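A.B. asks: Sequence and predicted model, in that order:
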Amino acid sequence: MKVMHVDASAKRARSNSRALSRYFLERLRSEGVDLEVDYLDVSVDTPPHVTEAFAIATYTPASERTPAMKATLTSSDALCKRLLEADALVFAMPMYNWSVPSAFKAFIDNITRTGLTYVFTDDGGIEGQLGTQKVIFITSRGADLRPGSPFASMDALTPALKAAFGFLGVADPTFVDAQPLQFSNQEAREEALERARDELAAVASRWAQAEPSSQQNEAAAAL
């Protein structure tokens, strides 16, 4: 399984979302999944923010783009290629002020590309091109935004991700949300992380069921 793994937390060793995404990949391997990981840390290698030149270039038909336009789109083209070549997408991020980190928003802006990650159909509709990939969003949240909590209505992260990636063809992404963390006591934090790890283990098991194990791949290669 080729996995594109994207981290977006500004933190490093103290990041819960980073730790949980590593845990998920470890669980996949422990389930016998043969992984090829394409890793991107958008907090370090942040995609360029949208400029006027980018907006003009991306909506100019490919056959009509100037060399300067093609150069403007080079990094975006490369990101789209990496997404489309992956079998699964693992996105890990904290919630910053109720929504996605700005570095991940720049990532979304760079991968939402007409003619690449979505196309127009003959009847005038739009067809996303990420419909075959498994997709999981692993998030960490300082407050408790689960249904029934006082802050539930303030979750702008989940609907934003569903809308952005739904447009690109991801109909049913998986969400594993560790909450509450920062604005809770130690016991509640530990419980939230344990719940998240349990959920991730279950998702890893489901993903693994449809994948040949590394042992099976080795046996097939020996035939």
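C.D. replies: Received it, and whenever you're ready, just let me know what you need.

A.B. asks: can we go C-alpha only for contacts and neighbour counts from here?
C.D. replies: Fine.

A.B. asks: List the contacts of the residue positioned nearest the centre of the chain.
C.D. replies: With distances taken as C-alpha atoms, centre = their mean, the residue of the chain nearest its centroid is Phe91 (2.8 Å). Going by C-alpha atoms under 8 Å, 6 or more residues apart in numbering, Phe91 touches His5, Val6, Asp7, Ala8, Ser21, Val135, Ile136, Phe137, Ile138.

A.B. asks: Farthest pair within the residues you listed?
C.D. replies: Farthest pair in the contacts of Phe91 (C-alpha to C-alpha) is Ala8 and Val135. Separation: 15.7 Å.

A.B. asks: here's the one I want to compare it with:
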Amino acid sequence: MKIGRPPSSKDCIMARLLHVSASPMSSRSFSGRVAAAFVEAWRVAHPGSSVDELNVWTEPLPAFDAMASSWKVKVTAGQMPTEEEVAAVQPVIDVCTRFLEADHYLFSVPMWNFSVPYTLKHYLDVIVQPGITMAFDPRSGFVGLVPPDRPVQLVLSRGNTAYTPGGMFDGHEFQESYLRAVLGFIGLTDVRSIILECTAYPTEVREPRLAAAFHEAEAAAPTF
């Protein structure tokens, strides 16, 4: 299968922002609320541009089953998949196409068990595909196919603030580190982070941090 080069953001006249939301909490989500402030400021700074909202809890993501896995193994190895495999993987390609149609990315993600919600992992497993978002060469290894000039804004929330060196959960942070790794794998290296911690703490601790995150999001959006 041959996939053409995804258009660079420099090829686009109007910006297109894909907001991937990973919280099931809707308006009660801390990461979602900060991301909403970012989107509002981004719209003001980029009049006429578009925002595609994708919530991984409500989006009907395709299963990546045995047929799709067989397709992926063959494409990665430079082999020809069967017509049945190609047909089976079409819903996966459709999700990848929607991802590539954007030229700016926003991910709002709560921390779950030191990492990301399983629904976001499902989405990322769907979009990391050979010949579409990454490629493999036995001589040179893997290379990302998504243009690196597309910026990514992460809005991350965490219940506490113990992930720094020496903290209670030192070495347990697999939220930001995982997202940077998988996005970098497909070519997205301009990754910026807004991190809201202590969301599980009492109001007097949480609210000043939330206000600071809102301010950071509103300040970051215009130049994103």
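C.D. replies: Cool, the structure landed. Remember, predicted model here, so these are calculated numbers, not experimental data.

A.B. asks: Out of the contacts of Phe91 of structure 1, who's the most crowded?
C.D. replies: In terms of neighbour count, Ala8 stands highest of the contacts of Phe91 of structure 1 at 28 neighbours, by other C-alpha atoms under 10 Å.

A.B. asks: hmm, back to that, what's the residue nearest to the centre of structure 1 aligned with over in structure 2?
C.D. replies: Matched to structure 2 by TM-score structural alignment, Phe91 of structure 1 sits across from Phe107.

A.B. asks: cool, Ala164 of structure 1 as well?
C.D. replies: The alignment partner of Ala164 of structure 1 in structure 2, by TM-score structural alignment, is Val182.

A.B. asks: circling back to that earlier point, the residue nearest to the centre of structure 1 - that's part of a helix, no?
C.D. replies: No: secondary structure of Phe91 of structure 1 (DSSP: H, G, I helix; E, B strand; the rest coil): strand, not part of a helix.

A.B. asks: Please name the residues that touch the residue mapped onto Ala68 of structure 2 from structure 1.
C.D. replies: The equivalent of Ala68 of structure 2 in structure 1 is Phe54 (alignment by TM-score structural alignment). Contact analysis of Phe54 of structure 1 by C-alpha under 8 Å, 6+ apart lists Met69, Thr72, Leu73.

A.B. asks: mind redoing it with 7 Å?
C.D. replies: Thr72, Leu73 (C-alpha atoms under 7 Å, 6 or more residues apart in numbering).

A.B. asks: before we move on, the earlier item: could you dump the contacts of Phe91 of structure 1 to JSON lines with secondary structure and distance to Glu36 of structure 1?
C.D. replies: Formatted as JSON lines, those follow (DSSP: H, G, I helix; E, B strand; the rest coil; distance: C-alpha to C-alpha, whole Å):
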{"residue": "His5", "secondary structure": "strand", "distance to Glu36 of structure 1": "10"}
{"residue": "Val6", "secondary structure": "strand", "distance to Glu36 of structure 1": "14"}
{"residue": "Asp7", "secondary structure": "strand", "distance to Glu36 of structure 1": "16"}
{"residue": "Ala8", "secondary structure": "coil", "distance to Glu36 of structure 1": "20"}
{"residue": "Ser21", "secondary structure": "helix", "distance to Glu36 of structure 1": "15"}
{"residue": "Val135", "secondary structure": "strand", "distance to Glu36 of structure 1": "15"}
{"residue": "Ile136", "secondary structure": "strand", "distance to Glu36 of structure 1": "16"}
{"residue": "Phe137", "secondary structure": "strand", "distance to Glu36 of structure 1": "19"}
{"residue": "Ile138", "secondary structure": "strand", "distance to Glu36 of structure 1": "19"}
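
A.B. asks: which one among those residues gets closest to Leu35 of structure 1?
C.D. replies: Distance to Leu35 of structure 1, by C-alpha to C-alpha, is smallest for His5 among the contacts of Phe91 of structure 1, at 11.1 Å.

A.B. asks: pretty sure the closest one contacts Asp87?
C.D. replies: No: contact criterion C-alpha atoms under 7 Å: His5 of structure 1 and Asp87 do not qualify, at 11.1 Å.

A.B. asks: Looks to me like Trp207 of structure 1 is in a strand.
C.D. replies: No: using three-state DSSP, the secondary structure at Trp207 of structure 1 is helix, not a strand.

A.B. asks: where's it relative to Asn185 of structure 1, distance?
C.D. replies: Trp207 of structure 1 sits 33 Å away from Asn185 of structure 1, going by C-alpha to C-alpha, to the nearest Å.

A.B. asks: Then Gly124 of structure 1?
C.D. replies: Gly124 of structure 1 sits 52 Å away from Asn185 of structure 1, going by C-alpha to C-alpha.

A.B. asks: before we move on, what about Arg146 of structure 1?
C.D. replies: The gap separating Arg146 of structure 1 from Asn185 of structure 1 is 17 Å, by C-alpha to C-alpha.

A.B. asks: who's in contact with stretch 25-32 of structure 1?
C.D. replies: For stretch 25-32 of structure 1, contacts defined as C-alpha under 7 Å, 6+ apart pick out Leu35, Ala201, Ala204, Ser205, Ala208, Ser213, Ser214.

A.B. asks: Narrow those residues to those that are buried.
C.D. replies: Taking 16 or more other C-alpha atoms under 10 Å as the criterion, what is buried in the contacts of stretch 25-32 of structure 1 is Ala201, Ala204, Ser205, Ala208, Ser213, Ser214.
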